[in-house]
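Asker: pasting the sequence and the predicted coordinates here, then a few questions.
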Amino acid sequence: MLLADRTVLEPCVTQPSLLETSWLTEAIRLREEHAGPLEDLEANRLARHGGGSLATRIEHRATRLAQRDGVDTALRHWQQGARLALIALAVMALLSGSGLAFTALGDGLPPVNVFWALGSLLGLNVLLLLSWVLGLLLSGEHGASLGRLWLWLSDKLARDAKAAHLGPALVLLLQRHRLNRWLLGTLIHGLWLLAMLSALVIALLLLATRRYGFVWETTLLSADTFVALTQALGTLPGLLGFNVPDTDMIRASGDAAVNLEATRQAWAAWLVGVLVVYGVLPRLLLWGLCLWRWRRGCSQLRIDLDLPGYARLREVLMPSSERLGISDAAPAVWPEAQAPSGQVGNQGALVVAIELDDQHPWPPVLPATVQDAGILDSRESRQRLLDQLTRFPPARLLIACDPRRSPDRGSLALVAELARCATATRVWLLPAPMAQTLDPERLDDWHVALNALHLPHSPQPPLAWLEHGDD
């Protein structure tokens, strides 16, 4: 039912919501703050290429890093844990409400003291409701214990090591936008609403299936006090159509339980009406208010660009030259950099080599329509080519690798990053230079690694494929 906004609890099935994007961005910021900057060259490049404001680029970068490192999957696990925690708390609320009704009415053998029953049904609820209102008015914070319990259960049920920063990130994000009060208010009032509804249903079942007598007792107070109090509490329920005992019924019930059907029904209706008006309706209205404020606040979430973790990204994601409207011209390997319509399509073919030594002559003999992007042997050359491939992705890309080298993580990551910039990619495992042979085990390692990347590979250059798009 109604315990929290589904934007918090639903998994990121396709595109993350605004809350999920801000949440992931804050989690990445906390992770970098505690463990140092992440390897983010590709994420930064794609964020720059995506354009937009600095905040948009930071969120794009964080989303890419979260997808790469599995934080988005951890977020889904955390949300599943949050749903399970809410279900557990809802079951506790239902059981608690049922217990309140049984405690207030009993088994029907002794007469029911109406004010003791009313105190059992509404006493704790009213006290906590008043404390919530006072906390909201005075400090703006409330429900910290229940909130910590929910977060703790969510973390425990998530069972994902990568979710370590998600809980703190959510807390900081909500506190910064003053949304924690409305999320916890939705949670608190939703749980109490379930408890009150459960108590109401059980009370109606007991009153419908058992014969109860009602009395009130006092030693210090006069009968007029109870008459006035009963009628005052019954004013609002009476406006809603609930029966209220008249003065004679109230006075007669002070000595012993009146065995008249009309009197029993009047007291039962009064008790149910008071429970509805002072127990169920306030929680329902406050739950609706908190839910509305929560959803409204989630639609206006913005990251704080003044935070140190975001401020350092300004020059990286939005360089000064770009903000002034200056962009570098495409290099010579891109003779047709832009289509006439202004939108660059995936076209042409490109060959690039990774860390070749002097024993491999480069470039090889290529068809006239195939461009040579050179040898990537430095961080700057890699970044320059990746920037150009992001802006002008080719239709076909051939990556030449020297299988005498081990397929280390860095080389494979570069191959995968290059492959993501082209429509189709193949790998050319170069033959051994003259008077040398390839190590079969190392060559097999290359085959296994490239198969894991789902990249076709061969010892011969697929020139026909590069030139015409097929073999």
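Answerer: Everything's here; your move. Numbering: from 1, shown residues only.

Asker: C-alpha from now on. contacts and neighbour counts both.
Answerer: Fine.

Asker: distance of L149 from S411?
Answerer: 46 Å (C-alpha to C-alpha, to the nearest Å).

Asker: in contact with E380, which residues?
Answerer: By C-alpha atoms under 8 Å, 6 or more residues apart in numbering, E380 lies in contact with nothing.

Asker: cutoff 10 Å now
Answerer: E380 sits next to L386 when contact means C-alpha atoms under 10 Å, 6 or more residues apart in numbering.

Asker: for H60, same thing?
Answerer: T21, T25, A43, N44, L46, A47, R48, G50, G51, G52, L54, A66.

Asker: now the element after the helix or strand where it lies, going C-ward?
Answerer: If you go by DSSP states H and E, H60 is part of helix 54-69. Following helix 54-69 in sequence order, the next helix or strand is helix 71-105 (DSSP H and E).

Asker: packing partners of whatever helix or strand comes next after that following helix?
Answerer: On the C-terminal side of helix 71-105, the closest following helix or strand by DSSP H and E is strand 112-113. For strand 112-113, the contact count by 3 or more C-alpha pairs under 10 Å, 6 or more residues apart in numbering; DSSP states H and E identifies helix 71-105, strand 214-215 as packing neighbours.

Asker: go again with 6 Å.
Answerer: If you count contacts as 3 or more C-alpha pairs under 6 Å, 6 or more residues apart in numbering; DSSP states H and E, strand 112-113 packs onto strand 214-215.

Asker: putting a second one here so we can go through both:
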Amino acid sequence: MLDPRRQLAELVRLLEESGHLFAADPAPITESLRHSSLGTEERLLRRAELADRDGRLADALQRNRQGVFWLWVVAATALFSAAFSATFVLMDEKGLNFFLILAGVLGTNTVMLAVWLAATVFLRVKTLLPVSSPSTWLRGRDSINQAVLRLYADEWRKPAVRWRIGAASHSLWLCTLAGMLVCILLLLTVRQYTFNWESTLLDNGALVQTVAALAKLPAALGFPVPDDAAVLQGRLNGNAAHARAWSGLLIGSILCYGILPRLAAWAACTLLLRRAAETLPLDKPYYQNIIRQWQSAITDADKGGEPAPAPLPDITADNGAAKWAVTLETEWPDKGWYKNVLGQDWLDQGCADSRDAAAALRERLAAQPVRLLIGIRAHTVPDRGILRQTAALAAAAQGGAIVQLLQQDTADKQVSDGLEALLPQWHAALNSLNLPWLDPPHAAQKQRACASQER
């Protein structure tokens, strides 16, 4: 029962708890939101959006929502068509028994609506049976699909899901009734019918009272209805003069006793579903851990002699500096490598792949205050040339500079060969330049996972 943003946050929680590697490292994103003026839940929602830098998780949720929507469209179309066809067959004769037609159109709908109403009033269902959970009949092929199924399975077990099911059921019944009504209107427009009624047990007086009671609501809405004389003359006989009144009663009955009650039930389920809309479960240990990180003071942890990164600048404060992103040496295959780094909107400035390009960039940096994000390939050795270029660009950036070490996420293992040995070299080199740096997102997440397992 969560909206798309909360669904994304819950999906990030499930994936992070299972050790999934995100497109953006959640740790620096969490730190970047420490001093945000947003509320706690809003910060958690923003954190999830930033962790899903490539939009893969949001796309997975959107595809599922679209799949459910199109499934509903197919079901609604099938029910509309089936109801239309069944009504066409039911009205295939010129002389129609009014009560048989009315029972055929509204009988099943009325019974099922009464059953739903009784179940809603008398049955206090807290959860659904596990067999009805999507996780029992769907299986994902990767960690994201499996987490999505877990997310929907968790929602499926909540009490408010009864209103979701009710709203979907009523909407499909409305499509069925619409198919019947459209068919009846079409046939009454192009064909001349007569209506009669028959009964072995009921006499004329009882049928007159029954029709009068049935006609009260349609008559109040302006539909023509048969009078007592028309009812008496309609027993076993079809009279064309009264056909319009009987057809008005038929159409009015479908609206008053079929469509309007279903519409009211759908509206009630939709309203109750909105009232039952949930916020993020902030009491879960996952969210409590993040909230404690925001509430606690920053302390230097003992890294066992390993070099620690220089502290990140306070990028949450808007000092008027533009935010540029540039790669060194060659362009990076992932064109969106800079998106949402540390929760900021960086403007891509391409690649400083030559001395002339680097010099031109330094001139532009000197002309205005800019905070610079420098993307460097982590699987190369930090030689003097690239370090001098990095230091020169950082010195020209009046708003400060941050180095993002980049690792290509690919199935080719050779790309990351030796990365564990190279990262400490980069850390030491960048610390000597007093430049803050960020590890490659996947590498940083793997290091934290390994450290957590060792503890």
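Answerer: Yep, it's here. Just so it is clear, the structure is predicted and the values come from calculations on it, not from any experiment.

Asker: how close are the two chains, by TM-score?
Answerer: Once superposed, the chains reach a TM-score of 0.63 (TM-score structural alignment, normalised by the length of the second structure), with 361 aligned residues with a C-alpha RMSD of 5.0 Å.

Asker: check the gap between L419 of the second structure and Q425 of the second structure for me.
Answerer: 10 Å.

Asker: swap that for R448 of the second structure, sorry
Answerer: 19 Å.

Asker: which one's more surrounded, the two?
Answerer: Q425 (16 against 13; other C-alpha atoms under 10 Å).

Asker: pretty sure that one sits in a strand.
Answerer: No: per DSSP: H, G, I helix; E, B strand; the rest coil, Q425 of the second structure lies outside any strand segment and is helix.

Asker: how about the contacts made by it?
Answerer: Neighbouring residues of Q425 of the second structure by C-alpha atoms under 6 Å, 6 or more residues apart in numbering: there are none.

Asker: show me which of the contacts of H60 of the first structure are buried.
Answerer: Buried members of the contacts of H60 of the first structure, scored by 16 or more other C-alpha atoms under 10 Å, are T21, T25, A43, N44, L46, A47, R48, L54, A66.

Asker: mind listing the strands for the second structure?
Answerer: 95-97, 194-196, 322-328, 347-352, 370-377, 401-406, 437-438 (DSSP state E).

Asker: how about a markdown table for the ones you listed, with distance to R141 of the second structure and mean neighbour count added?
Answerer: Below are the strands of the second structure laid out as a markdown table (distance: least, C-alpha to C-alpha, whole Å; neighbours: other C-alpha atoms under 10 Å):
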| stretch | distance to R141 of the second structure | mean neighbour count |
| --- | --- | --- |
| strand 95-97 | 56 | 18 |
| strand 194-196 | 59 | 23 |
| strand 322-328 | 35 | 21 |
| strand 347-352 | 35 | 17 |
| strand 370-377 | 32 | 24 |
| strand 401-406 | 28 | 22 |
| strand 437-438 | 31 | 22 |
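
Asker: nearest to A392 of the second structure, out of these?
Answerer: A392 of the second structure lies closest to strand 401-406 among the strands of the second structure, at 10.5 Å (C-alpha to C-alpha).

Asker: any idea what S22 of the first structure aligns with in the second structure?
Answerer: In the second structure, the residue paired with S22 of the first structure is R6, using TM-score structural alignment.

Asker: give me the number of residues near that match?
Answerer: So R6 of the second structure, with other C-alpha under 10 Å, has 21 neighbours.

Asker: one more: H242 of the second structure?
Answerer: The burial count for H242 of the second structure: 21, using other C-alpha under 10 Å.

Asker: again with V276 of the first structure
Answerer: Neighbours around V276 of the first structure, by other C-alpha under 10 Å: 16.

Asker: how about it: what's its closest non-neighbour residue?
Answerer: L200 (7.5 Å; C-alpha to C-alpha, 6 or more residues apart in numbering).

Asker: that neighbour: how many residues sit nearby?
Answerer: Counted with other C-alpha under 10 Å, the neighbours of L200 of the first structure add up to 24.

Asker: what's the distance between it and L122 of the first structure?
Answerer: 11 Å.

Asker: how many neighbouring residues does the residue nearest to R5 of the second structure when sequence neighbours are not counted have?
Answerer: Nearest residue to R5 of the second structure, sequence neighbours excluded (C-alpha to C-alpha, 6+ apart): L45, at 6.3 Å. Residues near L45 of the second structure, counting by other C-alpha under 10 Å, number 19.

Asker: what do we get in the first structure for L45 of the second structure?
Answerer: So L45 of the second structure corresponds to E59, using TM-score structural alignment.

Asker: same check, this time on W266 of the second structure
Answerer: In the first structure, W266 of the second structure lands on W287 (TM-score structural alignment).

Asker: please apply the same query to R63 of the second structure.
Answerer: By TM-score structural alignment, R63 of the second structure lines up with H77.

Asker: its match against L157, yeah?
Answerer: No: contact criterion C-alpha atoms under 6 Å: H77 of the first structure and L157 do not qualify, at 8.3 Å.

Asker: okay, the two: which has more neighbours?
Answerer: Taking other C-alpha under 10 Å, H77 of the first structure and L157 do not tie; H77 has more neighbours (21 against 18).

Asker: could you find the closest non-adjacent residue to the more buried one?
Answerer: Once flanking residues are discounted, H77 of the first structure sits nearest to A158: 5.1 Å by C-alpha to C-alpha, 6+ apart.

Asker: number of residues surrounding that neighbour?
Answerer: Quick note: A158 of the first structure (other C-alpha under 10 Å) scores 23 neighbours.

Asker: for it, which residues are in contact?
Answerer: A158 of the first structure neighbours (C-alpha under 6 Å, 6+ apart): H77, W78, G81.

Asker: what about 7 Å?
Answerer: The contact partners of A158 of the first structure, taken as C-alpha atoms under 7 Å, 6 or more residues apart in numbering, are H77, W78, Q80, G81.

Asker: gap between the first one and R159 of the first structure?
Answerer: The spacing between H77 of the first structure and R159 of the first structure, counted by C-alpha to C-alpha, is 8 Å.
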